[in-house]
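**Student:** The sequence and its predicted three-dimensional model are supplied below.
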Amino acid sequence: MNEQGTKDQTVSGHPSPGGERPVYILAVETSCDETSVSIVRDGQEILANVVSSQIETHQRFGGVVPEVASRKHVESITWILAEALEKAGLRPDQLSAVAVTQGPGLVGSLLVGMVAAKAFACAMELPLIGVHHIAGHIYANQLVHQLKYPLMALVVSGGHTELVFVESEGRFRIIGQTRDDAAGEAYDKVARALKLPYPGGPHIDRLAHEATEAVTLPRAWLEPDSYDFSFSGLKSAVLAVLNQAGMKGIALEPSAVARGFQDSVIDVLVEKSLRAVEAFGAKQLLLAGGVAANKGLRARLEARCAEAGVPLLAPPLSLCTDNAAMIAAAAFLKYRRGQFAPFDMKAEPLLKLEAWSV
């Protein structure tokens, strides 16, 4: 048994962990509204990373509709699997294992990926690896950087805002997290108030950079020693500013509101991250998650990390949003230790990161 209580499996005819043969992991990611299949060699070299986005489908609703997302995954997963194999130039019998996002995420979306991965692994007699979605975001950095432990990871996405201390490879400890809205969720809600298209993050970021002034908004620092985050009050403050301006007949410049909002979010994310790096003696700060693509956040983190002498690692924009390459990278940690999942593994929409540690 491994630490998660699942049986370690070995499959004859395939390379064992630590062997000299290349390890090819096919990974499936369907936690929200991207359908993705990737093939990664030895946990670092991306041979294929096919991503099908549903943004255009969900734009008309102003956000992700879970039932629609699940149906789109069903429509896409088979051809995306075939395309990933074709792009990688591999036959199914050359693969070493199949990985899939186990959680967290939308349960219907997770189930589609889980069933597809299980069916493929069973048909090809390959071991199965369940992966935590946030572990994937963190280890997306391993695809382009050399990680040095201990490290601190700032995970910022539509559903998550967390500071994760990674003491050693695959050992996670959440030291701070959002108490209400995730940063990406707050971006989308503010964008909706400004009548901007979904997803709102890129539009807020663009407007903030175009602004010549900023509306003054509060910073939610919480308790002096807290690494937690809170963005619900900031969102409410933005709505209050817009409502008051409307009642007074004042036309607020959307770019000024966007910049005020973004400055408030970034100030808190950056300062708490740097404080955590110092307190925990981290050798690197990793940026991860969909909001890691935000230019304002990247620029401020780069400046502050340079001042503090802390190396900042961030994946390219293509690996910030949900993709299966990051799932394969995290799965490689389990593969090397022979920590494979049973075929009755369940999708867990509330899967805890610490529980997934290798």
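**Tutor:** It's in.
**Student:** drop to CA atoms for contacts and neighbour counts, all remaining ones
**Tutor:** Noted.
**Student:** which residue ranges form the helices in this structure?
**Tutor:** Using DSSP state H, the helices found in the chain span residues 55-59, 66-88, 107-124, 133-139, 183-193, 201-210, 232-248, 254-280, 295-308, 324-336, 353-356.
**Student:** Show me the residue sitting in the middle of the chain in space.
**Tutor:** For the chain, residue 289 is the residue whose C-alpha lies nearest the centre (CA atoms, centre = their mean; 3.5 Å).
**Student:** Second structure for comparison follows:
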Amino acid sequence: MIVLGIETSCDETSASVVSSNKKILSNIIYSQIDIHKPFGGVVPEIASRSHVQKIDEVIKISLKQANLSIEDVDAIAATAGPGLIGGLIVGLLTSKAMAISANKPLVGINHLEAHALTPRLTNKIDFPYLLLLVSGGHTQILEVKGIRKYKLLGGTVDDACGECFDKVSKLLNLGFPGGPAIEEAAKEGNENSIDLPRPMINHKNLDFSFSGLKTAVSNKISLNMNQQLKNNIAASFQKAVGDIFYKKIEKASDYFFKTYSFKPNIVISGGVASNEYIKKRLLDLSRLNNVNLYSPPKNLCTDNGAMIAWAAIERLFENPYICEYEIEVNPRWQLSGLNQ
């Protein structure tokens, strides 16, 4: 089975061809980082306009790199939500038109489920597993029971972690996107030099809060900050986030063990999963508990068409007759809505 996957939910225009034997035949990504950099964040109207300009070219290059035509693919998949509505419309309408004209089935993919399943593209992971899904728009701990079977164990009550990285980077004038900028600055900083809070770290539930951490960083900002102080704040901020994730996943693992009577595989996915420091903290936890930690390679952590194609393949394995020409975009489509 060969699927063409199209991703346009935020600021990447991507098309990828993936086979059911886990071969990524192409994965073309056009990033809008340089377009949004002057604004310090993603501007939705500019993002959707860029998707319109680039999507046909990206699809064409993806098929060419895979040495295939649209007639050679078995299905077309596109992100239907959640995400920025303008970008979602561009990707889904383009995919619908292609699928109908080529007489191919269309599979509408939940962007979060694609992140949740991507580690199964690059690793052999059985259900159930424990997932930390952490990106610019979402921070969630999930019990992944199967395709379209998710239980939300905890989520953010305010800012998403990736959003907090961007805002802290902006406060420190480190650049956009904030995740890589903070990670790079933190390498030259002292992670124990700045006292920062760990909001909700000792709460019994598995929820997160990042707005207080962001505010605490802003209170450390001075007019005469040198680069070393910025590095120290970046390192201390990153350590605070790492501490929070360590503690919450430790608690989630205990819940999982009580539920299933065996220790869970731990999976981290989403854009923030490309942060090597955070991955190392969770790797330390997994080794301590003698369990496996899985994460996609960096190029599959951030938004990409391959994860959309793979999520469609997973769904088609379960139901080979899926065809969703009638699906509409849903900018607020949550994983919990897939269980019905």
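**Tutor:** That came in fine, so what should we check first? Computed from a predicted structure; not experimentally measured.
**Student:** got TSV for the helices of the first structure, with mean neighbour count and distance to residue 218 of the first structure too?
**Tutor:** Formatted as TSV, the helices of the first structure follow (neighbours: other CA atoms under 10 Å; distance: least, CA to CA, whole Å):
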stretch	mean neighbour count	distance to residue 218 of the first structure
helix 55-59	15	30
helix 66-88	17	33
helix 107-124	20	35
helix 133-139	27	29
helix 183-193	23	14
helix 201-210	20	16
helix 232-248	15	7
helix 254-280	20	7
helix 295-308	16	18
helix 324-336	29	35
helix 353-356	17	31
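**Student:** per the alignment, residue 34 of the second structure corresponds to what in the first structure?
**Tutor:** The equivalent of residue 34 of the second structure in the first structure is residue 56 (alignment by TM-score structural alignment).
**Student:** Please give me every residue in contact with that match.
**Tutor:** Residue 56 of the first structure makes contact with no residue under the criterion CA atoms under 8 Å, 6 or more residues apart in numbering.
**Student:** rewinding a little: the residue nearest to the centre of the first structure matches what in the second structure?
**Tutor:** Match for residue 289 of the first structure (TM-score structural alignment): residue 270.
**Student:** which residues sit in contact with that match?
**Tutor:** Shown in contact with residue 270 of the second structure (CA under 8 Å, 6+ apart): 115, 133, 134, 135, 301, 302, 303.
**Student:** Distance to residue 215 of the second structure added to the residues you listed, as a markdown table?
**Tutor:** Shown next, in a markdown table, are the contacts of residue 270 of the second structure (distance: CA to CA, whole Å):
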| residue | distance to residue 215 of the second structure |
| --- | --- |
| 115 | 29 |
| 133 | 23 |
| 134 | 20 |
| 135 | 20 |
| 301 | 27 |
| 302 | 26 |
| 303 | 28 |
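**Student:** Filter the residues you listed down to the buried ones.
**Tutor:** Neighbour counting by 16 or more other CA atoms under 10 Å classes 115, 133, 134, 135, 301, 302, 303 among those as buried.
**Student:** between these, which is nearest residue 99 of the second structure?
**Tutor:** residue 303 (22.0 Å; CA to CA).
**Student:** Would you mind finding the match for that closest one in the first structure?
**Tutor:** Superposed on the first structure with TM-score structural alignment, residue 303 of the second structure falls opposite residue 322.
**Student:** Quick check: closest non-adjacent residue to its match.
**Tutor:** In this structure, residue 322 of the first structure finds its nearest non-sequential neighbour in residue 34, 6.5 Å apart by CA to CA, 6 or more residues apart in numbering.
**Student:** do the same with residue 235 of the second structure
**Tutor:** Using CA to CA, 6+ apart and skipping residues adjacent in sequence, the residue nearest residue 235 of the second structure is residue 186, 4.0 Å away.
**Student:** how about that neighbour, what does it touch?
**Tutor:** Neighbouring residues of residue 186 of the second structure by CA under 8 Å, 6+ apart: 231, 232, 233, 234, 235, 236, 238.
**Student:** Apply 10 Å and report the result again.
**Tutor:** 180, 228, 230-239, 277 (CA atoms under 10 Å, 6 or more residues apart in numbering).
**Student:** That one -> the first structure?
**Tutor:** Per TM-score structural alignment, residue 186 of the second structure is aligned with residue 208.
**Student:** how near is its match to residue 234 of the first structure?
**Tutor:** Per CA to CA, to the nearest Å, residue 208 of the first structure is found 16 Å from residue 234 of the first structure.
**Student:** Compute the number of surrounding residues for the residue nearest to residue 160 of the first structure when sequence neighbours are not counted.
**Tutor:** In space, residue 160 of the first structure comes closest to residue 182 once its chain neighbours are excluded; the distance is 5.2 Å by CA to CA, 6+ apart. By other CA atoms under 10 Å, 21 other residues sit near residue 182 of the first structure.
**Student:** Can you tell me how far the equivalent of residue 182 of the first structure over in the second structure is from residue 207 of the second structure?
**Tutor:** Structural alignment (TM-score structural alignment) places residue 182 of the first structure against residue 160 in the second structure. According to CA to CA, residue 160 of the second structure and residue 207 of the second structure sit 11 Å apart.
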